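Asker: got a sequence here, can you model it:
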Amino acid sequence: MCEKSTKKPRRFGRIKPSGPPALRMAIPAGLVVATAIGIVLQSAPIFPHNTMNAWLRALLIGACVAPASIALVWAVVVDRSTVPGTIPNPEHSVESTWYDQAAKDSFHLLLAGTGLGAALTSFWLPPMVSWTLIAVFVFAALVFVGSYLIRREP
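Answerer: Got it, this is the predicted structure:
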């Protein structure tokens, strides 16, 4: 028979169906990640080293990065099936279909725009502009070919 979890459902989900709440792991791990980012960025040579104490700068950077790092850790550790209100197959939703269509349309417009733009700018603008558009076109085409070859494999 189907057994229900005896644990109370959590608003932000659990690590696994019968595991601890995901936020119980995401908050401390996210704060550690934010602290590490603050320390690394504080020691970067982009800051003048005489404006404020180094530990205060690292703390401020970490505080700014903390919400994003907690959210990232949560997204990695949460079990989607334990989050209330989630749909079982999001890849079959209407929004997913809209996203796929928008991605297809924007890719085709990117190819057409860079190809046409490279051709037109080669006549009226400096050569660097057309070479940049050609590079974007080639990059997009190579990414498409690589993705196609990966998806073609069974």
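Asker: contacts and neighbour counts: CA atoms only from here.
Answerer: Fine.
Asker: three-state assignment of F47?
Answerer: Following DSSP: H, G, I helix; E, B strand; the rest coil, F47 is assigned to coil.
Asker: and S43, what does it touch?
Answerer: Contacts for S43 (C-alpha atoms under 8 Å, 6 or more residues apart in numbering) come out as A54.
Asker: which strands and helices sit next to the helix or strand harbouring A119?
Answerer: Assigned by DSSP states H and E, A119 belongs to helix 94-124. Where contact means 3 or more C-alpha pairs under 8 Å, 6 or more residues apart in numbering; DSSP states H and E, helix 94-124 is packed against helix 127-152.
Asker: what comes up buried for the helix it packs on?
Answerer: 130, 133-134, 136-137, 140 (16 or more other C-alpha atoms under 10 Å).
Asker: ok now it, how far from the chain's centre?
Answerer: Averaged C-alpha coordinates place helix 127-152 at 21 Å from its chain's average position (C-alpha atoms, centre = their mean, to the nearest Å).
Asker: S69 versus V129, what's the distance?
Answerer: From V129 across to S69, the span is 38 Å (C-alpha to C-alpha, to the nearest Å).
Asker: what's the answer for K104, then?
Answerer: For K104, the distance to S69 equals 31 Å [C-alpha to C-alpha].
Asker: the more surrounded of these two?
Answerer: Shown here are K104 and S69; by other C-alpha atoms under 10 Å, S69 has more neighbours (22 against 12).
Asker: touching, the more buried one and I37? I think so.
Answerer: No: with contacts counted by C-alpha atoms under 8 Å, S69 stays clear of I37, the gap being 9.4 Å.
Asker: check contacts around T121.
Answerer: 127, 129-130.
Asker: just the buried residues of helix 127-152 now: which is nearest A112?
Answerer: Ranked by distance to A112 (C-alpha to C-alpha), these are led by F137 at 8.7 Å.
Asker: next, the structure of the following sequence, for comparison with the previous one:
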Amino acid sequence: MSHATQDQDRTRWGRLRGGSRIPAMTIATPVGLVLAVAVGVIAAAMWDAPTPPVVVGIGFTVVTLPALVALAWVFLVDRSTLRGALDRPEESVEGAWYNRAAQGAFSDILLIVGLCTAFLAITGIRIDVLIALIGVLLVAMGSFGIRYLVARRRG
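Answerer: Take a look at the predicted model:
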């Protein structure tokens, strides 16, 4: 199949997985709506404040609706039916940058967590688990972000 014909078969929002001709958004929208209503009902049932539960439920439904429709779409869409999507994104330049940054960040996390654990064990300093996990998360995100930017700059 030529590239032009292949692009004509692709749509802006894609189709369902499994070779279906049904647009993915046709199913993702009601699924996301049902999930958002469920979140709204749960929030309204758990709400303990002067605000009426109906208002809380509607508010939570409205706020979570776009994200839950998008999440449903991500799980339902067949990437090969999306217009402009790469056939093998893992083989792109950005994919290579991502892989290098992730590998380096993992090594950084092991090194820093190991050194910090040894330091804390030797000194006897005690810290809250939440603070330690926040530290690990910040190191991971910082290391990955810096390494990705460096890889992107190098090309």
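Asker: ok so, going back, distance from the helix holding A119 of the first structure to the second structure after superposition?
Answerer: Here the mean offset of helix 94-124 of the first structure against the second structure after fitting is 1.5 Å, by mean C-alpha distance after the TM-score superposition for the first structure.
Asker: in that helix, what's buried?
Answerer: The neighbour-count criterion (16+ other C-alpha under 10 Å) identifies 110-111, 114-115, 117-118, 121 as the buried residues of helix 94-124 of the first structure.
Asker: give me the neighbour count for T11 of the second structure.
Answerer: The number of residues near T11 of the second structure, taken as other C-alpha under 10 Å, comes to 14.
Asker: give the contact list for it.
Answerer: 81-83.
Asker: name the helix or strand for R10 of the first structure, please.
Answerer: Using DSSP H and E, R10 of the first structure maps to neither a helix nor a strand.
Asker: then I61 of the first structure?
Answerer: I61 of the first structure is part of helix 54-77, with elements assigned from DSSP H and E.
Asker: just checking, what packs against that helix?
Answerer: The helices and strands touching helix 54-77 of the first structure, judged by 3+ C-alpha pairs under 8 Å, 6+ apart, are helix 22-42.
Asker: sorry, back to before: any idea of the angle the helix holding I61 of the first structure forms with helix 22-42?
Answerer: Here the directions of helix 54-77 of the first structure and helix 22-42 differ by 140 degrees (axes from the mean of the first three to the mean of the last three C-alpha atoms, to 10 degrees).
Asker: so S20 of the second structure, which of the three states?
Answerer: coil.
Asker: burial count for it?
Answerer: Other residues near S20 of the second structure come to 12 when the count uses other C-alpha under 10 Å.
Asker: do the same with A4 of the second structure
Answerer: Other residues lying near A4 of the second structure total 8 when counted by other C-alpha under 10 Å.
Asker: that one and A121 of the second structure, how far apart?
Answerer: 62 Å.
Asker: kindly report the same for V136 of the second structure.
Answerer: Distance from V136 of the second structure to A121 of the second structure, by C-alpha to C-alpha: 17 Å.
Asker: distance of the closest residue to T29 of the second structure other than its chain neighbours relative to A105 of the second structure?
Answerer: Of all residues beyond its chain neighbours, the one nearest T29 of the second structure is V69 (5.3 Å), with distances taken as C-alpha to C-alpha, 6 or more residues apart in numbering. Using C-alpha to C-alpha, V69 of the second structure is found at 32 Å from A105 of the second structure.
Asker: give the buried residues for stretch 75-83 of the second structure.
Answerer: 76-83.
Asker: would a markdown table of the residues you listed with distance to F144 of the second structure and secondary structure be doable?
Answerer: Converted to a markdown table, those look like this (distance: C-alpha to C-alpha, whole Å; DSSP: H, G, I helix; E, B strand; the rest coil):
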| residue | distance to F144 of the second structure | secondary structure |
| --- | --- | --- |
| L76 | 29 | helix |
| V77 | 28 | strand |
| D78 | 29 | coil |
| R79 | 26 | helix |
| S80 | 29 | helix |
| T81 | 31 | helix |
| L82 | 29 | strand |
| R83 | 30 | coil |
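Asker: could you identify the most distant pair in these?
Answerer: L76 and R83 (15.8 Å).
Asker: which residues touch stretch 14-26 of the first structure?
Answerer: Applying C-alpha under 8 Å, 6+ apart, the external contacts of stretch 14-26 of the first structure come out as 5, 7, 10, 12-13, 70-71, 73-74, 77-79, 81-83.
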